[in-house]
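Engineer: Structure for the following, please:
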Amino acid sequence: MLNPGVVSNVHDRYILLLKHYLEAKHGFSGGRVQLASVLTNLTELQCITENHGSVLMQLEPSKVDPLILEVFNFTVKSSFMSISHAPQQMAVAPAGVSTQGSSFD
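Structural biologist: Next up, the predicted model:
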């Protein structure tokens, strides 16, 4: 990370913004309880994501369904699997909304 201080500052500002939003939505004490819950859930989600990523990196591509390889943007290179660094946006259109000619394609 090039500027950890800047990232920490932005992180703190977003937490403060979330705290104020939750306090406005749920009251002072309710907002603080909700904030603690959200932060706990984010920590758990980060652990799950790290564990899931390490499991995916240990998969043998020949044993994985081609659809899964495509969904997670895996590319098979010789005897190992790598993840493409090009981010893909996955969007889901609301029910009954046509996606032709839109950014959902």
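
Engineer: When you work out contacts or count neighbours from here on, use the C-alpha atoms and nothing else.
Structural biologist: Noted.

Engineer: what sits up against the strand or helix carrying His11?
Structural biologist: Using DSSP states H and E, His11 maps to helix 4-26. Applying CA atoms under 8 Å, 6 or more residues apart in numbering, the contact partners of helix 4-26 are Ser29, Gly30, Gly31, Arg32, Gln34, Leu35.

Engineer: Restricted to helices, list these.
Structural biologist: Ser29, Gly30, Gly31, Arg32, Gln34, Leu35 (DSSP state H).

Engineer: Now the second one, please; I'll put the structures next to each other:
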Amino acid sequence: MGKMARETAENDLCRDALREDWHGYKRVFPVASGGVYPGKVHGNLDGYGIDCIVQAEGGVHGHPDGTTAGARAVVQAADAWRMQIPLKEYAKDHKELETALKFWGS
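Structural biologist: Next up is the predicted model:
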């Protein structure tokens, strides 16, 4: 769920189709890409679960404090989701995520 997001029901249909039995072919992962930044990670993980690829290129490299801080912010957002902690609450103790949420929103 980024800038190329569709309606949730359509995303769910695509996700489910990718996870079907493809008669001998390997299954593929859903990929969230395009406009993904730390504030969008929760929505993608809610929709796809942990068996997905979240490509947050701009959300990593565009972080105001640089690429390393951007990567940390994305991981922190995923950690918050995994621990079921709201992003804004988790960001209080994680400066990279806090900066990202101030920059892009949640």
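
Engineer: Can you give me the TM-score here?
Structural biologist: Superposed pair, TM-score by TM-score structural alignment, normalised by the length of structure 1: 0.25. Supporting alignment: 41 aligned residues with a CA RMSD of 3.5 Å.

Engineer: returning to that earlier point: would you mark the buried spots in the helix holding His11 of structure 1?
Structural biologist: For helix 4-26 of structure 1, burial by neighbour count (16 or more other CA atoms under 10 Å) applies to Leu18, Lys19, His20, Leu22, Glu23.

Engineer: what helices or strands is the longest helix along structure 2 leaning on?
Structural biologist: Longest helix in structure 2, counting residues (DSSP H): helix 67-82. With contacts taken as 3 or more CA pairs under 8 Å, 6 or more residues apart in numbering; DSSP states H and E, helix 67-82 of structure 2 sits against helix 41-48, helix 57-61, helix 87-91, helix 95-104.

Engineer: Sort out which one of the buried residues of helix 4-26 of structure 1 lies nearest Thr75 of structure 1 for me.
Structural biologist: Minimum distance to Thr75 of structure 1 across the buried residues of helix 4-26 of structure 1 is 37.8 Å, recorded for Leu18 (CA to CA).

Engineer: Now Met81 of structure 1: which helix or strand?
Structural biologist: Secondary structure from DSSP H and E places Met81 of structure 1 in strand 80-83.

Engineer: Tell me which residues of that strand come out buried.
Structural biologist: Buried residues in strand 80-83 of structure 1, counted by 16+ other CA under 10 Å: Met81.

Engineer: ditto for stretch 34-52 of structure 1
Structural biologist: Within stretch 34-52 of structure 1, judged by 16+ other CA under 10 Å, the buried ones are Gln34, Leu35.
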